[in-house]
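Asks: Just a sequence and a predicted model for now, questions to come.
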Amino acid sequence: MAAACGLTAAATMLPLVLGGGSGDGARPGGRPLAQAPPAKAPGAVPAKAETCTDPEASLQPSSADGPTIDRIKKAGHLVVGVDQNSFRWGYRDPATGRLDGFDIALVRAIAKNILGSESKVTYRAIPTNQRIEALQEGKVDIVVRTMTVNCERIKQAAFSTAYFQAGQQVLAPKGSPITGYNDTLKGRKVCTATGSTAYDALKAKSYGAVFADTATAQRTVPNQLDCLVKLQLGLVDAVVTDNALAAGQAAQDPAVDLKGDPFTTEYYGVATKLGNDDLVRRINQVLVDYRKGGNESPWMKAYRRWLAADLKGITGPPAPKYR
């Protein structure tokens, strides 16, 4: 557990850079499957991705340029909102100081396609609850941050096709009486991130868990990894988050593990500002190429490098849906 806390602390050293740009989106001067669906628990609450007709269906792919692509090329770099704290997904490796992970690998592929180099990226670390704001205010061009596509969010941002399938699950200490997303949560202190689909799920059906903020115990946090710290310190009894993220946290701390089965089905997409249709289509073309090649596709190579040790049995990415 001490080692896990050490990695957590090291990963959070990068200062938040959400602000600092002008309101018109001016940039900083420097450059710096078919996947098997997760098992569902009896009585599972459907994820928001299932409460309306295919919110993850996106625009047809295209390699054509457009006004957004032209602006990015003129600037010479892609500004991307990412996580720096999610082990295996988007984290700053304390040994190298380099941002790495499954999401970061996809960012590099997008930058290489648009700008000809995977290094032409300005990374901005943004909290979970500021992803939409960062897009709407023009602070970033895209967000690649384990962001679930759902019916509410497609009103606020434009999304690519799905690049990963996940589900909400409970993380708790190995000796905990909590067995999953069920009545064993009653009266237990549960942590989740504000603005996350986990928070929405608990709000809809909490099983008696105590998860909202109070004057004495903050159980909703801006960054999801803060929940692991609270769990390690004994300030909460469990965490509810995407199983993809929770698997990385369990890999950091052998004293905790995933409980029960995933109780939602969710899809991660690359997000951009509403109206940036040329950028959405270009990213979808990148994803077409990223999925190609079967077991030797860039997607599968990234999966084997970053996720296979903790999320076993995945045979490929979710199939894209178009509208």
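Replies: Yep, that arrived.
Asks: drop to CA atoms for contacts and neighbour counts, all remaining ones
Replies: OK.
Asks: Surely Asp103 touches Tyr91?
Replies: No. Contact between Asp103 and Tyr91 fails when scored by C-alpha atoms under 8 Å: they sit 9.4 Å apart.
Asks: Okay, strands next: where are they in the stretch 201-323 of the chain?
Replies: 220-221, 238-242, 256-259, 266-268, 271-272 (DSSP state E, counting those that start in this stretch).
Asks: try it against this one:
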Amino acid sequence: MLKKWAKRVALVCSIVLMGTIATGCGSSSSAPTSSGQSGDYLQTIKNRGYLIAGVKNDVPLFGQLKPGAQEAEGFEVDVMKELAKKIFGDASKVKLEKVESKTRIPMLQNGQIDIVAGTTTITEERKKQVDFSDVYFLAGQSLLVKKGSPVKSINDLKGKKVSTAQGSTSAKNIREKAPGAEVLEFPTYTEAFLAVKQGRADAMTTDNSILLGFLQEDTNYELVGGLFTEEPYGFGMQKGHPEWVQYVNDFIKELKANGKYAELYKKWFKQDPPK
């Protein structure tokens, strides 16, 4: 009996020990890390073989997908192609992912894109969520109205409807600057502009650089009220990769130093970049 009992105890101990070892091994092994969690992010991009860049599809001059076109075009799209050229020596090594104002930061955080070039204003609140490059474009918020509109400035917006894009700083700013206005938020800037064209909104507000793109498409509208904010644009990147941020900052400096930035700026905005 004692021998049988001893054998059973030994067998149970052996099973428990094996389970403990297996559990210990399981806990010590690290799960596969995403490209946004550790290591040299630039090397991750190189290993993949292409850059994944988030760009707008609804912002004339910056990133717009026109009917029948295969991909978006604009200033920011061209800059992302130049970044791919710097990394791979080939401007075509970039996958352009559509982003909207409300989706661009979550897509970065989820690792769906490597960088976002989506007319993104650098703010203290956003710095808590993502890392930013140096400023590559300085804009300012303004108002777009139909020619002949009684709205001439933010002081005329009391009781008026103002359209803008969801998740943009423009919505927050206009509520602060014109508390008497009714702010209508739409998924895209195209829809916000359409609301003005259809008479559902009295004015549209966002950065003047974005509004200028819509003016090029329809000369029946104009900008009024001057600039009532400063909107410094930066390229957004997932937090925790200072080497990737530094690489992008060096790229911006290089682009300006070799004249390519001025070339692209003039191509899209028909004027030299500000000093």
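Replies: Cool, got the structure. Owing to the predicted nature of the structure, the values given are computational and were not obtained by experimental measurement.
Asks: Columns distance to Tyr199 of structure 1 and mean neighbour count on top of the strands of the stretch 201-323 of structure 1, output as CSV?
Replies: Formatted as CSV, the strands of the stretch 201-323 of structure 1 follow (distance: least, C-alpha to C-alpha, whole Å; neighbours: other C-alpha atoms under 10 Å):
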stretch, distance to Tyr199 of structure 1, mean neighbour count
strand 220-221, 8, 21
strand 238-242, 8, 28
strand 256-259, 17, 21
strand 266-268, 14, 23
strand 271-272, 20, 29
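Asks: Quick one: closest of these to Ser160 of structure 1.
Replies: strand 271-272 (6.5 Å; C-alpha to C-alpha).
Asks: Which residue numbers in structure 2 does the closest one align to?
Replies: The aligned range for strand 271-272 of structure 1 in structure 2 is 236-237, by TM-score structural alignment.
Asks: sorry, back to before: for the strands of the stretch 201-323 of structure 1, which one sits closest to Val80 of structure 1?
Replies: Comparing the strands of the stretch 201-323 of structure 1 against Val80 of structure 1 with C-alpha to C-alpha, the closest turns out to be strand 271-272 (9.6 Å).
Asks: List of residues touching that closest one?
Replies: Leu135, Asp141, Ile142, Val143, Val144, Met147, Ala157, Ala158, Phe159, Ser160, Leu279, Val280 (C-alpha atoms under 8 Å, 6 or more residues apart in numbering).
Asks: Under the alignment, what does the first one map to in structure 2?
Replies: Superposed on structure 2 with TM-score structural alignment, Leu135 of structure 1 falls opposite Leu108.
Asks: From Val130 of structure 2, how far out is the nearest residue to its match once chain neighbours are set aside?
Replies: If the residues on either side of it in the chain are set aside, Leu108 of structure 2 comes closest to Gln238, at 5.6 Å by C-alpha to C-alpha, 6 or more residues apart in numbering. According to C-alpha to C-alpha, to the nearest Å, Gln238 of structure 2 and Val130 of structure 2 sit 5 Å apart.
Asks: What of Gly226 of structure 2?
Replies: 30 Å.
Asks: Which one of the two is surrounded by more residues?
Replies: Val130 (18 against 14; other C-alpha atoms under 10 Å).
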